[in-house]
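[1] what would the 3D arrangement of this be:
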Amino acid sequence: MAHLSRPEGDRSRAQLFLIGGLVLAVVFLGLALVLNSAIYTENIATRGEASVENSNALGTVGEVRRGVDGAIGTANRLHDDHPSQEDSIETTVGEMDGSGGDFAARRGVFFEVEVDGHEHGTRFFQENDGNFTAPNGSSSDWTVAEDVSVREFRMEVERNALGDILVDPLNVTIDDGTTAETVEIGTDGSDIVVELSGETCEATASRTSIDFTAGTVDGRHCPALDPLGDLDNDDVTVDFENGDDAEGTYSLLFDEEDRDDISPDYDSDDVDDDSDTDAEDVIYSTTVTMEYRTTTVEYETELEVAPNALDA
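    So this is what the prediction gives:
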């Protein structure tokens, strides 16, 4: 059975270190491929096509963004406090800067990337299968978070525990203060149905994963969820309705550090060891500055990286 909690134990931790190393290796390879083309693009640029090298700089931006994205994910999984998470990210970015800078210099390119800052956040989750009521089962209609930015909002549901999509679905509402979108999740008797504004996606499995921020159902694009990406992710409120008509797990990250300010229905003092709901520290986003220079192009940009954000 799949759970959304951070893996524990020496074996899981070793696996995460390995994954983190592989992510970094892939990023270094991507940077190498982009930076290695500098000689070719500079030769073209000297013939009046500098836009080609500009594209090369933008390609480097994409690789840096991907690297920081992976660094944040690895830090949040390996460490459980903000200082350790920050140190992990800054170490990875430092390695990107050192290795990438050395490689670029040998090809006549100046490359530099450094961390400007981090935004602390919280992951709120239910790690074991249960219904979607408020912590300790106090209410089936409740506010999961209010006035926050959201990323990595995922859910897994059991078909046999869902209500009828036409009668009593689980309703997940995301409201940005101007527009409120309600995703209905239920069953038509045989399939799991995910519906938003009359558009639907179906899943035939007995257990289905829904990624609200990526807009997927069981890893496949769900067009019905596309309107969620148009919401303003600065100050959104997330509500569950009919939480007792569903069972499974969920996890979402917020840019709020104070756990008791996340929701009026969540009080850390009320969540005991027997509760299925919990919260943990995460880095919500990291901002870096990247500089890329050749004899014909000077490019500098600031990147705020928040992996899998609602409006990404």
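[2] use CA for all of it now, contacts and neighbours both
    Noted.
[3] and the closest residue to Tyr299 other than its chain neighbours, what does it touch?
    Of all residues not flanking Tyr299 in the chain, Tyr292 sits nearest, at 5.1 Å (C-alpha to C-alpha, 6 or more residues apart in numbering). Neighbour list for Tyr292: Ala57, Val109, Phe110, Phe111, Glu112, Glu298, Tyr299, Glu300 [criterion: C-alpha atoms under 8 Å, 6 or more residues apart in numbering].
[4] next up, for comparison:
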Amino acid sequence: SLQEVCKSRAVAMPTVSRVAVCGGTHGNELAGIYLVREMLKKRADGTEPVSVVTVMSNSRAAQLCVRYVETDLNRCFTRAASSGAAGSDTSPYEMIRSQELNALLGPKASAQAVDLLCDLHNTTANTGLCLITYSDHDWICLHICKHLQAPMHKPMEIGPQPHGVVRSAIFSAMQEGVQLMMDWICQFNSGRFSATNPCRNLFAVCFHGLRNIDYPRDSETHVITAAVHPDLQDRDFCLLHPGDPMFLCFSGETLRYRGKEALYPFFINEGAYYEKGVALSLARKRRVQIPSVRSETLR
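    Modelled structure (predicted):
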């Protein structure tokens, strides 16, 4: 069990030798685009402790300053799409690009794939610095998450920032987040973590996404009939209690949250999610216990 692991010794894990930092997956999310451009100016001299592959994910969309050219690149990395044959001339550009990225950074789930991929996004929602991972057993990602939570005191999607705009504070927060991630990786690889410290009281604060909430819509035209309520707007990761205002109808009526438990909303009124039918997402807050880790190179 995790508790038994914690009482004995740190979990040995492979070193993180290849890292990918990607920006411009959405071409109008400019913080990541400008950070990647800045990183590309600095050529590696071969002495870096970690190999970093820096990629502009969707250069066509970035040139046009649009979210995507034909289809959302961030929805093209399914296992089926990644393992498919090379796209034809009629395939959406983003589908072809996803296969190019899979070949460059993968193949996905293969031994040749990069050890860690950091995909940079920003959002119109008031999320602060938000790290998204897809497993509560990915000890490396959870340790990085905890490492960033401590000095930055913020809940790598960063907002609020309008699409097509870059704000210096948002850019700086993203740049600091990437640097803190690299600092942790270098410490881990060098074996500077103690292999004997027990991991009691070692937790990462996470928000487990449960479901998405759409805007109220007209039953016939499907046009939205309300906006996010002013009392909820910009309150990402703040508890939403049953009965709290949720939407303000254009007719003036207030619609309230009818859930049975208090949950944490996030991506509130994200501009790009109107087309996806998402007004906000709801999550449950969790404290995930994580074991101490050490590099397998440390004996």
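[5] TM-score of the superposition?
    Overlay of the two chains. TM-score (TM-score structural alignment, normalised by the length of structure 2): 0.23; 117 aligned residues with a C-alpha RMSD of 6.3 Å.
[6] doesn't the residue nearest to Tyr299 of structure 1 belong to a strand?
    Yes. If the criterion is DSSP: H, G, I helix; E, B strand; the rest coil, then Tyr292 of structure 1 is within a strand.
[7] in three-state terms, label the closest residue to Asp281 of structure 1 other than its chain neighbours for me.
    For Asp281 of structure 1, ignoring the flanking residues on the chain, the nearest one in space by C-alpha to C-alpha, 6+ apart is Thr122 at 4.8 Å. Here Thr122 of structure 1 takes the strand state, with states given by three-state DSSP.
[8] and for the one 3 residues further on?
    Local secondary structure at Phe125 of structure 1 is given as strand here, using three-state DSSP.
[9] burial measure for it, as a count.
    A total of 21 residues lie near Phe125 of structure 1 under the criterion other C-alpha atoms under 10 Å.
[10] roughly how far apart are it and Glu280 of structure 1?
    Relative to Glu280 of structure 1, Phe125 of structure 1 is positioned 9 Å away (C-alpha to C-alpha, to the nearest Å).
[11] same check, this time on Glu304 of structure 1
    Separation of Glu304 of structure 1 from Glu280 of structure 1 (C-alpha to C-alpha): 22 Å.
[12] now swap in Asn76 of structure 1 and tell me
    According to C-alpha to C-alpha, Asn76 of structure 1 and Glu280 of structure 1 sit 9 Å apart.
[13] and those two? Which one has more around it.
    Taking other C-alpha under 10 Å, Asn76 of structure 1 and Glu280 do not tie; Asn76 has more neighbours (23 against 17).
[14] where's that one relative to Arg13 of structure 1, distance?
    According to C-alpha to C-alpha, Asn76 of structure 1 and Arg13 of structure 1 sit 12 Å apart.
[15] same deal with Arg293 of structure 1?
    Distance of Arg293 of structure 1 to Arg13 of structure 1, given as C-alpha to C-alpha: 38 Å.
[16] cool, Gly67 of structure 1 as well?
    Distance, Gly67 of structure 1 to Arg13 of structure 1, by C-alpha to C-alpha: 20 Å.
[17] go on, Arg65 of structure 1?
    24 Å.
[18] okay, those two: which has more neighbours?
    Taking other C-alpha under 10 Å, Arg65 of structure 1 and Arg13 do not tie; Arg65 has more neighbours (21 against 16).
[19] residues in contact with the closest residue to that one other than its chain neighbours?
    In this structure, Arg65 of structure 1 finds its nearest non-sequential neighbour in Val305, 6.6 Å apart by C-alpha to C-alpha, 6+ apart. With contact taken as C-alpha under 8 Å, 6+ apart, Val305 of structure 1 is in contact with Arg65, Val68, Asp69, Ser285, Thr286, Thr287.
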